[in-house]
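J.: sharing a model prediction with you, sequence too.
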Amino acid sequence: MNTIDDLCDRLKGYLPAEEIQQVRRAYFYAEQAHDGQKRSSGEHYVTHPLAVATILANLHMDHQALIAALLHDVIEDTGISKEAVARQFGEAVAELVDGVSKLTQIKFESKAEAQAENFRKMVLAMAEDIRVIIVKLADRLHNMRTLGALRRDKKRRIARETLDIYAPIANRLGINTLRLELEDLSFQAIYPMRYERLRKAVQQVRGNRKEVIKKIQQRLQERLEQDGLKGRVMGREKNLLSLYRKMKHQKKSFSDIMDVYAFRILTETVDDCYRALGTVHNTYKPVPGRFKDYVAIPKANGYQSLHTTLFGLSGMPIEVQIRTREMEAMANNGVAAHWLYKAGQTDRPIAEGSHARARQWVKGLLEMQQRAGDSLEFIEHVKVDLFPDEIYVFTPRGDIMEMPKGSTPVDFAYTVHTDIGNACVACRIDRKLAPLSAKLQSGQTVEIITAPGARPNLAWLSFVTTARARSAIRHYIKQQQKTESEALGRRLLDKALAQFDVRLEQLPEERLKPLLQEMEVTSLPELLEAIGLGKRMAYVVARRLLDDVEGASQTSQDEGSMIIHGTEGMVVSFARCCRPIPGDSILGHISFGSGIVVHRDTCRNLADIRDNPDKCVSLRWADQTVGDFGVNLKLEIEHQRGIIARIATLVTEMDANLERISVDERDARLSTLTLEVQVQNRVHLARVMKKLRLIPEVSRVVRLR
């Protein structure tokens, strides 16, 4: 078991004596605070914070993070306040301890909601200080190491949460040592039998292959020395979970997966990395298309290395990773290396770069958190962001952008800037126009074409990949619906008030206040939005406003029909049952949560409610209505080669869009054709129908009602 003396001995390697003394003082403070408390295993509670601090010491974290690790449970589990911690150890440590404490469980409707809310709080804490999450990861790692004392179902739940959230975060921050152990322990807790069988199989194979590995390792080492390169060749172990996932997803047997020999070469400089690559390619033939250069273009988490696959003896594959010692430290410690180099007082831009990337990622998470409707929606976005398999594309200026695999030009536009994504209308990939739903490939140059007044399309949600794009589109559409429903609500309330010869602007504010309280809304815009979405009835609100207003006499209810322009957006939709178009007599049905649904006034679906002012509103078309409106036409035709193509061509020539066509054969000679056509108004429809009737094979054309 580790003791505080063991920890302090370890810290002597990289921390000054006065900082080590502060860490020792924090341990005794924690020991006193947790006096009498025990863990599930029966050990004294203070063994847990000490173990967490030891994990962070292995990452060479600074003394403030170590003190926070020792005290991370004192605010939550003992009577000690944040202010008391600040007085003893400083404001920075108190903020760190408070940040980690805020991530504890609170009561929720469901476990999923609790997990999501905890993750949302974690992002807020990370935004303040990224060390919060590093302490939390170390805390989770020690909890995973000591799962043995818990019930089977609780073990599986904690392990599943670790695999879903904590291991991917460790990966995203580049802390590989923590990620590998978290994954290994989670796999062991979720599938103990599979883990054990795989572990034994790997041990057996390792013993059988020892001679072959040694032979390859010696040959590579000799070739490096012959070329005058300082480099060390090591065998590389495969992670059990990644082995299991490969077997499962690639549907390969254990022997197929383990038939690959993996090595790592550590060099002194970046130049040596590329020279070592030439050496290994001269020793064994490279496999085409399997070379990846993460040195020139690092991964999103700061990982840098050259990857290549070679044909070894008898054609067996050899995987080789080549990196500098500095890159090796970055691959293992990731963002934690920032504090390691800071403590050594050396200027290491590689560590600074990783820290900056991590800060940028957390900033992006914070933006998503602010836009998301609730914690569950937020975690849905983030899970996508936590499992990226990157591609690298170029902006027209030649800047490199890293994107998750499967990204589209819309994802690219939102990665550049939210405003560019919102105004995106088209794109060019490698200078050629391409659809916005195209899947991007590494090395492509992407140019986004924007237009003033353009806005996101709801259909984009079906193909975008990145969490940032999905969250921004949903946020914009929610805001758009809010604005449009508020404007519609104002029009509906004005129309209802007009029946009493009153305008909304004429009503004093004191009259509105009691109504807002009664309707349980905080402001007039919120009330208007509820009216626009059909959650409140404009007529009822108008009557309530004017209950005791002198001179408010009701005029004819049909006076002043509301005008429909066709540009109202999401809060005014057109019924599919009767397909109204400009020129038809129309009536509006106020639908709860959807605004107004426009029907033709002869529509049978409105028969029971047409006289109910709470459910229906009188409408008329504006003189200049904008847009295309769908109608269904039924044609009776004689069979003739190419007749359907002629009908489709004629519809297009008449400036109408043919949306859908279906054929129902009546007999060997006659068929019924149903067309869905987009037209501007009744006059336009009449012209289309007249032209269709002139085709000799068309015996009848009618509009379906």
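T.: Cool, got the structure.

J.: could you use CA atoms for every contact and neighbour count after this?
T.: Fine.

J.: these two touch, right, P452 and G421?
T.: No - counting by Cα atoms under 8 Å, P452 stays clear of G421, with 12.0 Å between them.

J.: which one's more surrounded, the two?
T.: In terms of neighbours (other Cα atoms under 10 Å), G421 is the more surrounded of P452 and G421; the figures are 25 against 9.

J.: got a list of what the more buried one touches?
T.: Residues near G421 by Cα atoms under 8 Å, 6 or more residues apart in numbering: V410, D411, A413, Y414, P456, A469.

J.: residues contacting the fifth one?
T.: Contacts of P456 were listed using Cα under 8 Å, 6+ apart, and they are G421, N422, A423, C424, I473, Y476, I477.

J.: please name the nearest non-neighbouring residue to L147.
T.: Counting by Cα to Cα, 6 or more residues apart in numbering, L147 lies nearest to K155, which is 6.2 Å off, once chain neighbours are set aside.

J.: pull the number of nearby residues for that neighbour.
T.: By other Cα under 10 Å, the burial measure for K155, its neighbour count, is 18.

J.: wait, doesn't it sit right on A149?
T.: No - taking Cα under 8 Å as the definition, K155 is not a contact partner of A149, at 9.0 Å.

J.: circling back to that earlier point, show me the two of the contacts of P456 that sit farthest apart.
T.: Maximum pairwise distance among those (Cα to Cα): 14.7 Å, between C424 and I477.

J.: what about the strands in the stretch 351-500 of the chain?
T.: 390-394, 400-404, 424-429, 432-434, 446-450 (DSSP state E, counting those that start in this stretch).

J.: how about V701, what does it touch?
T.: Contacts were defined as Cα under 8 Å, 6+ apart; by that measure V701 touches L633, K634, L635, E636, M689, L692, R693.

J.: below is an additional structure, to be compared with the one above:
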Amino acid sequence: MTRQFELIEKVKAYNPGSDEGLLSAAYVFGMRSHAGQFRKSGEEYWVHPVAVADILTGLRLDDATIVTALLHDTVEDTGATLIELRELFGDEVAELVDGVTKLTKLQLSSTETEQAENLRKLFFAMSRDVRVLLVKLADRLHNMRTIGAMRPHKQEQKARETMEIYAPLAGRMGMQKMREELEDLSFTVLDPESREDIIARREELRARTGDVIEAITGDIKDLLAAEGIDARVYGREKRPFSIWRKMQQKGEPFSRLSDIYGFRIITRSDMDCYRALGAVHRKWRAVPTRFKDYISQPKDNGYRSIHTTVSGRDARRVEVQIRTEEMHEVAETGIAAHWAYKNGAPTENRFVADPFRWLRDLSESFETAENPDEFLEHVKLEMFQDQVFCFTPKGKVIKLPRGATPIDFAYAIHTRIGDSCVGAKIDNVRKPLWTVLQNGQTVEVIRAEAQRPQPVWEQMTVTGRARAAIRRALRSERRAKHVRMGEAILRQLFERLGRDWSSRTLDFAAQKFGCADAEDLQARIGAAELSAVQVAAALWPDVETDEMQSPAPEGDGIKGLDAARHAHEGHCCLPVPGDRIIGIAEPGKGVTVHAIDCPMLAHYEEEPERWIDLRWENDGARPRQTALSLIFAHERGALARVCTVISDEFSDIIGLEFTERRPDFYRARVDVEVRDLKHLNRIVTRLAAEPVVTEVRRILPARESALVAGAQSWSDPSPRGFAQAARAGGGGDEGRGGDIRGDAAPEGGAAKGDPAAGDAPGAGA
């Protein structure tokens, strides 16, 4: 354990102006407070706070942070109080200790809802003073170094929490050295066999090849000396978890990894960085696609460096990182460099990122997230993903997570631009909105003011900002629709009852049902959370219920709905007119229409009160979406032929996704709009007759095979009984299997087997 005078000497080595009396008083106070307490390992508890302070001296932090480390457990684990700390050590230390104490109480490995709420508290504490996080990270690091004394299940819980929360947080704050150690310590607990295997393979490689690091380091030093470049050079083996992660990402065995070794060149200036890069590339062949210039395009956390991979000595691939001393300090310690001291004064490091900018960006998700899971998703997306750099047509750099699309790009510029995005040009070529962006591309967003975000966009984005904006817009649009529908339902009922429509009446009704205002009342009615009959009964108790009933609304194309509900087709089965359908009442969403054989209906078997027997009316009144699976030849014009056939049948393609690409064929999902089952069957038949098409089938997730007509009968005549029969294979005369293969297909069905029979492939597959 570091003794009192040793700790003070370490602090005064980088901060000669340090308050020795303050440090001594904190050391003595903490030691006395924790007297008689022991850790799980049996050692004195005081060892832990001193170790945390020792870690932070390595980051050259200020006196207040070191004192906080020494006292960070006193309020929680001893009889000390915040009032006492404030009197003895001042307001700054007391506030920091209070912040760390609150973080210690957070259970970040709890259920997702609790975890999200606790993460909110974590980020709030960070936003007040990021030094709270630095102390907490040092606290977690020492606990992970000594985790062996804990029970196995507790070790796994802490290791997983560290891997999922604290290590990514350290990385997001630019503290790469701490992140790597936290990850590797967690890896030791979570997957010790894989770690030991990697270490053994590394030892075998070292025995076979000798000291590669020393040899290559010598080569680089000689090379730089010949160029007259003054620089430090050192190499290292990458940590086991870093190697394991690359094996998982690349899907390659250990023997094929090229970057087990890493070398760093630390120069005196930016110019020397590029001179060193030129010297390395002249000496050894650079590996294409393995070059990144984070000096000209820094990461959000302040990281700057040049990365290149070359084929070095004995044709062995090695990664070389080139940076200045200032860049290196930030790369190792991140935002901690903001508080670092040299010669008694804070370091003026121009590369330290603003630690609060990311927190300000995250604050948007606090306000826009509809539920805790959304916020948790947003935070994890922001913490885990690496970056790509793209340009606007005017040359502005937009930083995005890897895997981002033009929609992410549009929302990164401004929410209004994202909401109105209809297309994009990438490097002056029109590309689909789902295209994954690459480093250095120029992206031009094509807009239309009438455009609104589409539900499918959420699956095409990777940034929390874009997803939050899309969800917010969809919620707003959905609410507006509910308000309009609720108003229409109420007006219709008021007219039938001969009552006056007035804002005063609506406000009174809203108050009775606990709604914020009349608009909120109408939204709840439109969303089927509240019925107009309930409102009328509350306003006029003397009116008979029968008088309030109304016929089903016209124009939705579905029979069986009352006036207070609206319907929408389920995305799980995409029913079209001609399919036997069932409605499930969804609070806040109206009624979801499912095909009789939809597997989702099994989830509602125990809730018969939510089942509604529905029928189509006005078949073909408006187009409905459904999906086809196609396998077609990989040859010129094949896709154009498929699109032409669908267009000739007066159907629109509203989605196209290639699910498999092979040298001789493509497999694709095509979302189309059809009027009814007969219309769909004509499209299927035409496509199956095309020579370029090998297989065509309707995507019905319910079964892998066709429904069998005339299957066993069921005693339950209710909608649930029909659904059970359909899922078991007996669709009956109105089942999905009977209609699409029989009379609904006057052309004789698909030419290459039965494309519409469940998910069974065509004969030519």
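T.: Noted; the coordinates are in hand. These numbers come from a predicted model, not from an experiment.

J.: sorry, back to before: redo the contacts of P456 of the first structure as a markdown table? Include distance to K38 of the first structure.
T.: Converted to a markdown table, the contacts of P456 of the first structure look like this (distance: Cα to Cα, whole Å):
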| residue | distance to K38 of the first structure |
| --- | --- |
| G421 | 53 |
| N422 | 54 |
| A423 | 58 |
| C424 | 58 |
| I473 | 49 |
| Y476 | 50 |
| I477 | 51 |
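
J.: quick one: A369 of the second structure from L376 of the second structure, how far?
T.: In this structure, A369 of the second structure lies at 9 Å from L376 of the second structure, with Cα to Cα, to the nearest Å as the measure.

J.: and these two? Which one has more around it.
T.: For A369 of the second structure versus L376, the count of surrounding residues by other Cα under 10 Å is larger for L376: 23 against 20.

J.: alignment lookup: that one to the first structure.
T.: For L376 of the second structure, the aligned position in the first structure is I379, judged by TM-score structural alignment.

J.: measure its match to A467 of the first structure for me?
T.: Relative to A467 of the first structure, I379 of the first structure is positioned 10 Å away (Cα to Cα).

J.: ok, of the contacts of P456 of the first structure, which come out buried?
T.: A residue is treated as buried here by neighbour count (16 or more other Cα atoms under 10 Å); on that basis the buried members of the contacts of P456 of the first structure are G421, N422, A423, C424, I473, Y476, I477.

J.: between those residues, which is closest to V202 of the first structure?
T.: After measuring those against V202 of the first structure - Cα to Cα - the closest member comes out as I473, at 46.7 Å.

J.: mean per-residue distance, the helix or strand A215 of the second structure falls within to the first structure?
T.: A215 of the second structure belongs to helix 212-227 when assigned by DSSP states H and E. After superposition onto the first structure, the average distance of helix 212-227 of the second structure to its aligned residues comes to 2.6 Å, using mean Cα distance after the TM-score superposition for the first structure.

J.: what does stretch 479-493 of the second structure give?
T.: Here stretch 479-493 of the second structure is compared with the first structure after superposition; its mean distance to the aligned residues, by mean Cα distance after the TM-score superposition for the first structure, is 3.0 Å.

J.: to which residue of the second structure is I531 of the first structure aligned?
T.: Alignment note (TM-score structural alignment): I531 of the first structure maps to I525 of the second structure.

J.: and its match, what helix or strand is that in?
T.: Using DSSP H and E, I525 of the second structure sits within helix 518-526.

J.: on contacts alone, who are the packing partners of that helix?
T.: Here helix 518-526 of the second structure touches helix 464-497, helix 503-512, going by 3 or more Cα pairs under 8 Å, 6 or more residues apart in numbering; DSSP states H and E.

J.: just to check, K82 of the first structure is in contact with E76?
T.: No - if you go by Cα under 8 Å, K82 of the first structure and E76 don't touch, sitting 9.8 Å apart.

J.: common neighbours of these two, please.
T.: By Cα under 8 Å, 6+ apart, no residue touches both K82 of the first structure and E76.

J.: what do we get in the first structure for A469 of the second structure?
T.: Residue pairing (TM-score structural alignment): A469 of the second structure is matched to A472 of the first structure.

J.: what sits against its match?
T.: Contact analysis of A472 of the first structure by Cα under 8 Å, 6+ apart lists M368, R371, Y414, T418.

J.: among those, which pair sits farthest apart?
T.: The widest separation within the contacts of A472 of the first structure, taken as Cα to Cα, falls between R371 and Y414 and amounts to 14.0 Å.

J.: who has more neighbours out of the two?
T.: Neighbour comparison, R371 of the first structure and Y414: the larger count goes to Y414, with 23 against 19 (by other Cα under 10 Å).

J.: still on that earlier bit, could you pull up the contacting residues of the residue nearest to L147 of the first structure?
T.: With Cα under 8 Å, 6+ apart, K155 of the first structure has these contacts: L147, G148, A189, I190.

J.: try it again with 10 Å
T.: M144, T146, L147, G148, A149, S186, A189, I190 (Cα atoms under 10 Å, 6 or more residues apart in numbering).

J.: that one: helix or strand, and which one exactly?
T.: Going by DSSP H and E, K155 of the first structure is in helix 152-161.

J.: distance between that helix and the chain's centre?
T.: Centroid displacement of helix 152-161 of the first structure relative to its chain, using Cα atoms, centre = their mean, to the nearest Å, is 24 Å.
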